[in-house]
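In: Predicted model follows, preceded by the sequence.
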Amino acid sequence: MTPCPVRPRLQIPRPQRRGFLTAAAGLLGVSALGGCDRFAASPTGQRALKAGENANLFVQRLLLTPASLAKEFPDSEISPWFKPNGTIEPPDRAYKALAAKGFEGFKLRVDGLVERPQDLSLSDLRALPARTQTTRHDCVEGWSAIGKWTGVPLSEVLQRAGLKPNARYIVFHCADTMEYAAGSDDEAAETEKTAAPGMESRPEGAENQASDSQPAAAEAPTDEGEEVQGTPVRYYESIDLTDAYHPQTILAYDLNGQALPVSNGAPLRLRVERQLGYKQAKYVMRIEVTEGLKGIGDGNGGYWEDRGYEWYAGI
């Protein structure tokens, strides 16, 4: 009998009791301050927030096993309309060209710390084992919606690629341009080297909103065809291997029995059901396997995390 492949395991340090209590106290202190932005922006505030985030991750992993499932609902409870918030249509010309042909030419790039880099079409992904789950999406703004998602478990894609021993994080690079960073042509060219395949061109003039309920960090030009100055900053997210191999973590291509609409993240949307909505990256074009998060964005693990949001965001 062929032995089952052993997936890499992320070693999570178990903090000492004193460290845990200190982190919890820091979290309570920050909560008591409410909307004190000045404190939150200070080095002390940032350390307290980070301690609270670490405590959240530790408690979640302590109370839940890696296989603990988020609640799944009967079809009778599916929301009549799944709110297409955030970016509703990426303005990039390359994305628009793919969407116009029903994503016929789409290829999901899987690279980084893998033994066998992959370029997978939607047909390739649909041919892999699939999972359907009816779950609740909880937005950081306070609203929720229930949808029926079908897609390929992320674990299937990672097993196909084969992770190297030092792999620790899975980074999702997306098609939606969030803002334009000032920089030299050399810096822009360097950024484009790391773009998802087919997404190297500049965005077409169009309104762009931020992903998952957040106000846009910057707007794309509103006049059709207007040239954009600066380097496109596209949405990205990341999770660790524990969540990557969770049975409910899927790359969804269908919503409520139909092909995923553009407004909800076509061609692929990450579903990681035990975390808040901004972790559910839309318009996934590339998956990069890494040892750490430094050097990607500002090094905090996600577009909104680079702007102060919690990385783990567990619920």
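Out: Perfect, thanks for sending it.
In: all contacts plus neighbour counts: C-alpha atoms, from now on.
Out: Will do.
In: Mind jotting down where the helices sit in this protein?
Out: In the chain, the helices defined using DSSP state H lie at 17-33, 37-41, 43-63, 93-100, 122-127, 154-161, 185-193, 241-244.
In: could I get those helices as JSON lines with mean neighbour count?
Out: Compiled in JSON lines, the helices of the chain are given as follows (neighbours: other Cα atoms under 10 Å):
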{"stretch": "helix 17-33", "mean neighbour count": "16"}
{"stretch": "helix 37-41", "mean neighbour count": "13"}
{"stretch": "helix 43-63", "mean neighbour count": "17"}
{"stretch": "helix 93-100", "mean neighbour count": "16"}
{"stretch": "helix 122-127", "mean neighbour count": "14"}
{"stretch": "helix 154-161", "mean neighbour count": "19"}
{"stretch": "helix 185-193", "mean neighbour count": "13"}
{"stretch": "helix 241-244", "mean neighbour count": "20"}
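In: A further structure is provided below for comparison with the first:
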Amino acid sequence: MSKAILTRRRLLGIGAAGASSLMLGGCDAFDFLGDRSGNVRDVLKKANDVTYYVQRFLIGDALAPEYAESEVRQGQKPNGSTNPTSTEYLALKANDFADYRLSVTGLVETPKSYSLAELRNMPSRTQITRHDCVEGWSCIAKWTGTPLSVVLDEVKLKPAARYLVFHCYDNMGSGASGPNFYYESCDLADARHPQTILAYGLNNETLPVPNGAPVRVRIERQLGYKQPKYIHTIEAVSGFAAIGKGKGGYWEDRGYEWYAGI
């Protein structure tokens, strides 16, 4: 296979063409696609799902490109909200996040809560990567944090866990049921990817508030909105039905794709 980058549109075309050719060829293995009650048909019926599975198959555990420190030529442009105003966050910020705790809950054998100091004392990873925003801009920056896989190894996910949901302090506005706090999610493949970190450092400094202090998630093979800032809880779940509008993220609830791989 050539080294050319496969775009999401190209991946979608490959996935659709592959499925179509198999069905036209009369492959018995795809007879279930004609059954409207089939579980796999339900998975494949959305283009986003096709893109997800094809990209997972083609890319596997490949790393996102990393860069030389000389290529960090500007500060990391903040994305999304830049200064949460919730009472709890403001109190933590006023005390330089000394009282911050990151909770890991849900479908785990041993729920835990970590202070910022505890996270900093765990194994760390530093990586220089490019942040790609859905708005079209990109920025190269140096990130330092705890590999998410280290935390998952400590809490021990239960067999039913399929996704992680990241709950955040930034209030995106009020709705009929109250405040809409930002949340995002990822599957376990991205959660355990070696470049997925709980970042507390940026460009050799403490992570600034506009960029997500005290802790944000870096999922380097996804677009920016999939990398939540200001996180306070990581929840292991089997599905999204009981969270937000059931789509897996704040922007997904408003029409964005759940899988935003690049």
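Out: Looks like it arrived, so ask away. Please read all numbers here as calculations on a predicted model, not as lab measurements.
In: Which stretch of structure 2 lines up against stretch 281-292 of structure 1?
Out: Against structure 2, the aligned range for stretch 281-292 of structure 1 is residues 228-239 (TM-score structural alignment).
In: List the buried residues for the matching stretch?
Out: Pro228, Lys229, Tyr230, Ile231, His232, Thr233, Ile234, Glu235, Ala236, Val237, Gly239 (16 or more other Cα atoms under 10 Å).
In: can you check stretch 130-138 of structure 2 too?
Out: Arg130, His131, Asp132, Cys133.
In: next one: that stretch to chain centre, how far?
Out: Centre-to-centre, stretch 130-138 of structure 2 and its host chain are 15 Å apart (Cα atoms, centre = their mean, to the nearest Å).
In: matching residues in structure 1 for it?
Out: Aligned using TM-score structural alignment, stretch 130-138 of structure 2 spans residues 136-144 in structure 1.
In: Can you tell me what sits against stretch 178-197 of structure 2?
Out: 61, 63-64, 125, 127, 144-149, 162-174, 217-220, 226-228, 248-250 (Cα atoms under 8 Å, 6 or more residues apart in numbering).
In: Actually, stretch 155-167 of structure 2.
Out: In contact with stretch 155-167 of structure 2 (Cα under 8 Å, 6+ apart) are residues 104, 107-112, 181-188, 191, 228, 231-239, 248.
In: if you look at the residues you listed, which of them are in strands?
Out: Those of the contacts of stretch 155-167 of structure 2 mapping onto strands are 104, 112, 181-187, 231-237, per DSSP state E.
In: which among the buried residues of stretch 130-138 of structure 2 gets closest to Ala213 of structure 2?
Out: Of all the buried residues of stretch 130-138 of structure 2, Ala213 of structure 2 sits closest to His131, with 16.8 Å by Cα to Cα.
In: these two touch, right, that closest one and Cys139?
Out: Yes - judged on Cα atoms under 8 Å, His131 of structure 2 makes contact with Cys139 at a distance of 5.2 Å.
In: got the angle for the longest strand belonging to structure 1 vs helix 93-100?
Out: For structure 1, the strand with the greatest residue count under DSSP E is strand 169-181. Strand 169-181 of structure 1 runs at 120 degrees relative to helix 93-100, counting by axes from the mean of the first three to the mean of the last three Cα atoms, to 10 degrees.
In: and strand 169-181 of structure 1, which stretch of structure 2?
Out: Counting by TM-score structural alignment, strand 169-181 of structure 1 corresponds to residues 163-175.
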